[in-house]
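S.K.: Turn this into a structure:
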Amino acid sequence: MHNHDHTNSSKRIGWAFFLNLCFTVIEFIGGWLTSSTAIMADAVHDLGDSLSIGLAWVLSKVSEKGSNNDFTYGYRRLSLLGALVNGLVLIAGSVWVLSEAIPKLLQPEMPLVEGMLGLAILGVIVNGFSAYKLSHGKTLNEKVLNWHLLEDVLGWVAVLIVSIVLLFVDWPILDPALSIVFTLYIVFNVGKNLWSTTRLFLQATPDKTLSESLHRSLSSLEDVRSVHHLHLWSLDGEHHVLTAHLVLQRALTLEQQLSLKRAIADRLGEFELAHTTIEFEFEEEACRDASVI
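M.R.: Okay, the predicted model is just below:
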């Protein structure tokens, strides 16, 4: 049953990827032909979503391989690399759109409104259909991507409204103004995500509150005197890894150690961690990682 759900999820993400990639190419061509910077800005946005969807699709395939001797934690961390590349591509595209749009505020040019209107209608249909396909999914990947596609639908609705206004009013400045609003929105969100992704890539603690809760939970165990070298990092922002050294109150028999390990498993089970490594130490024992930061 799980494999069937995974296959359906992969198919839905694949459909969404090919639809958005093809439409992104149409957008760039259409934006150039209609001289619409608003469409170019949305094309950059859709390019980012196509990259995100494509990455999610590839990872859904690669993740089936699991871990091996080369990648002992599996391949989930590739998503962070993909997110970094995705963010840099979007930032570069946004800078290009702004370099085109800002001069047009001073000397606005009327775009080919009929073509702009047609692309807007097509954009609502394509992105709406993709969002509809992914709305049937239950995986986290599909839910996150669905929100991206719904944002695209709203963006194309805005382009549609502006193109209808331009059919009746000679306000060419609306086109570059809309593209600048789109682009600043992209830069703001991509900037936040890029910073978060970079922190995770550098193995920063993904959640300080979670780290503190883990420390308190382990420290409160009956036979534990203290906890040190607690390290919490994340494979991909969702699957976290924990390592910690526990200093014991006293020497424990094998049976007592097994009992403590079961208690630790119960405590850590509340946090849904992907991987955990716990080491026992005695109070008089020198920690071999004492010199390691």
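S.K.: contacts, neighbours, all on C-alpha from now
M.R.: Fine.
S.K.: Tell me where the stretch 151-293 of the chain has strands.
M.R.: Assigned by DSSP state E, counting those that start in this stretch, the strands in the stretch 151-293 of the chain fall at 224-234, 240-248, 275-282.
S.K.: Report the buried residues of the last one.
M.R.: Counting neighbours by 16 or more other C-alpha atoms under 10 Å, one finds that the buried residues in strand 275-282 are 281, 282.
S.K.: the inter-axis angle of it versus strand 240-248?
M.R.: Interaxial angle, strand 275-282 versus strand 240-248 (axes from the mean of the first three to the mean of the last three C-alpha atoms, to 10 degrees): 10 degrees.
S.K.: other SSEs contacting the longest helix along the chain?
M.R.: For the chain, the helix with the greatest residue count under DSSP state H is helix 2-34. Helices and strands touching helix 2-34, by 3 or more C-alpha pairs under 8 Å, 6 or more residues apart in numbering; DSSP states H and E, are helix 37-62, helix 113-134.
S.K.: Show me which residues of the last one are buried.
M.R.: In terms of neighbour count (16+ other C-alpha under 10 Å), helix 113-134 has its buried residues at 113, 115-117, 119-124, 126-134.
S.K.: Spatially central, which residue of this protein would that be?
M.R.: residue 83 (6.4 Å; C-alpha atoms, centre = their mean).
S.K.: is it true that it touches residue 49?
M.R.: No. Using C-alpha atoms under 8 Å, residue 83 is not in contact with residue 49; the gap is 11.0 Å.
S.K.: So residue 236 sits against residue 80, correct?
M.R.: Yes. Residue 236 is in contact with residue 80 according to C-alpha under 8 Å; the separation is 5.9 Å.
S.K.: what residues are shared contacts of these two?
M.R.: Both residue 236 and residue 80 are contacted by residue 200, under the criterion C-alpha atoms under 8 Å, 6 or more residues apart in numbering.
S.K.: Would you do the same for the sequence below? I want to compare the two.
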Amino acid sequence: MSHDHAHHVGGDRRRLAIAFAITASVLVVQAVGGVLTGSLALLADAGHMASDAIALAVALVASIVAARPATSRHTFGFQRVEVLAALVNGLLLAGVAVSVGSEGIRRLLEPGDGEVLAAPMLLVAGAGLLANVIALLVLRGGDRGSLNLRGAYLEVLGDLLGSIAAIAAGLVILTTGFMPADAIASLVIAGLILPRAMLLLRDVVRVLTESAPHDTDVEQIREHLEGADGVVAVHDVHVWAITSGNPVFTAHVVVEPGIFERGEASELLDRLGGCLRGHFDVEHSTFQLEPAGHAEREEHAHR
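M.R.: From the prediction side, this is the model:
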């Protein structure tokens, strides 16, 4: 693991630890408040915050495991554990959305399930909103480079939006007495959570299936390498990510015969690796240099 990536992971751990402490502290308040006020929106928000706490704990453990060095059995290290943690977070988000949505529909179809105490509901939802804003500020920035942290960020973002929905429902009930506003708010919360869960799971699947990162243009990289002095062609290109923000590149590079004759293979490898680092932010690259005749003999194996 590079020094920059190790520093990045250390920063992730600090963010996750602070966000977990905030979330766990407010969870009890929201759960008790939901029961005492009879608000489904608050209980939905508490349920989402419970999934937040679990997801943040999983993400925190994953970031610690991911920092372990590579071994002879795990040659790339344990960074992919972060992706598995993001998978757990995505599934938790989807599960909470389905559960909250189904209960909201049930309450709309079966009105008169009990009165919602709007004033206490507003106080609890306001406390939840404040906690989520703080947690979101702590996590902000790290979500751009880590799927694991992005999953945690989306968890907290969905909960923040849920708190806003709960506050809106409380205000409607307090001013108009319209009790179904609580169930409607819970459906809004579910609708906000589910798309984010699907997007996170999509990115996880992209990494686990070793697809090229979405911001990587393989043909552009190939053309760039083929423009290097001494390079005739580039083929058998593979680009994937061990975890988000850590792409890996391998390729066979056909070179001019003079490269080997003049002993310039090492220099060419340095130039190609520097090209990927400087232009495409790829730290881990592997090249197999081949004379033109070798590539022609093995062409059937690469196309």
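S.K.: which residue ranges form the helices in the stretch 101-250 of the first structure?
M.R.: For the stretch 101-250 of the first structure, the helices defined by DSSP state H, counting those that start in this stretch cover 113-134, 140-168, 174-201, 208-219.
S.K.: so which of the ones you listed comes closest to residue 67 of the first structure?
M.R.: Comparing the helices of the stretch 101-250 of the first structure against residue 67 of the first structure with C-alpha to C-alpha, the closest turns out to be helix 174-201 (18.9 Å).
S.K.: That closest one to helix 113-134, inter-axis angle?
M.R.: Using the same axes, to 10 degrees, one finds that helix 174-201 of the first structure and helix 113-134 are set 30 degrees apart in direction.
S.K.: Tell me the residues of the second structure aligned with helix 174-201 of the first structure.
M.R.: Using TM-score structural alignment, helix 174-201 of the first structure lines up with residues 181-208 of the second structure.
S.K.: picking that back up, compile the helices and strands packed on helix 2-34 of the first structure into JSON lines and extend it with columns for distance to residue 196 of the first structure.
M.R.: JSON lines is the format used below for these (distance: least, C-alpha to C-alpha, whole Å):
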{"stretch": "helix 37-62", "distance to residue 196 of the first structure": "16"}
{"stretch": "helix 113-134", "distance to residue 196 of the first structure": "25"}
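S.K.: For residue 102 of the first structure, find the nearest of the ones you listed.
M.R.: Nearest to residue 102 of the first structure, of those and by C-alpha to C-alpha, is helix 37-62 at 9.8 Å.
S.K.: on that earlier part again, now name the helix or strand holding the residue nearest to the centre of the first structure.
M.R.: Element membership of residue 83 of the first structure, judged by DSSP states H and E, is helix 78-106.
S.K.: mind checking what residue 277 of the second structure lines up with in the first structure?
M.R.: The pairwise alignment with the first structure assigns residue 277 of the second structure to residue 269, based on TM-score structural alignment.
S.K.: returning to what we had before: corresponding residue for the residue nearest to the centre of the first structure in the second structure?
M.R.: Checking TM-score structural alignment: residue 83 of the first structure goes with residue 86.
S.K.: The closest residue in space to that match that isn't next to it in sequence: what's it in contact with?
M.R.: Spatial nearest neighbour of residue 86 of the second structure, excluding adjacent residues (C-alpha to C-alpha, 6 or more residues apart in numbering): residue 148 at 4.8 Å. With contacts defined as C-alpha under 8 Å, 6+ apart, the neighbours of residue 148 of the second structure are 59, 62, 63, 82, 83, 85, 86.
S.K.: can you do 6 Å?
M.R.: 59, 82, 83, 86 (C-alpha atoms under 6 Å, 6 or more residues apart in numbering).
S.K.: Let's have the strands of the stretch 151-293 of the first structure in TSV, adding distance to residue 264 of the first structure.
M.R.: Formatted as TSV, the strands of the stretch 151-293 of the first structure follow (distance: least, C-alpha to C-alpha, whole Å):
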stretch	distance to residue 264 of the first structure
strand 224-234	10
strand 240-248	11
strand 275-282	9
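S.K.: Out of these, which gets nearest to residue 169 of the first structure?
M.R.: With C-alpha to C-alpha as the measure, strand 224-234 is the member of those nearest residue 169 of the first structure (52.5 Å).
S.K.: and the angle from the closest one to helix 78-106?
M.R.: Orientation check (the same axes, to 10 degrees): strand 224-234 of the first structure against helix 78-106 gives 50 degrees.
S.K.: Can you state the residues of the second structure onto which strand 224-234 of the first structure aligns?
M.R.: Here strand 224-234 of the first structure aligns to the second structure at residues 231-241, judged by TM-score structural alignment.
S.K.: who touches the matching stretch?
M.R.: Residues contacting stretch 231-241 of the second structure (C-alpha under 6 Å, 6+ apart): 207, 210-212, 226, 247-255, 302.
S.K.: Now flag whichever of those residues is closest to residue 75 of the second structure.
M.R.: Residue 75 of the second structure has its nearest neighbour among the contacts of stretch 231-241 of the second structure in residue 248, at 13.2 Å by C-alpha to C-alpha.
S.K.: residues contacting the closest one?
M.R.: Residue 248 of the second structure touches 239, 240, 241, 284, 285, counting by C-alpha under 6 Å, 6+ apart.
S.K.: What separation do you get for residue 92 of the first structure and residue 45 of the first structure?
M.R.: Using C-alpha to C-alpha, to the nearest Å, residue 92 of the first structure is found at 12 Å from residue 45 of the first structure.
S.K.: Neighbour count for these two, which is higher?
M.R.: Using other C-alpha atoms under 10 Å as the criterion, residue 92 of the first structure and residue 45 rank with residue 45 on top: 24 against 12.
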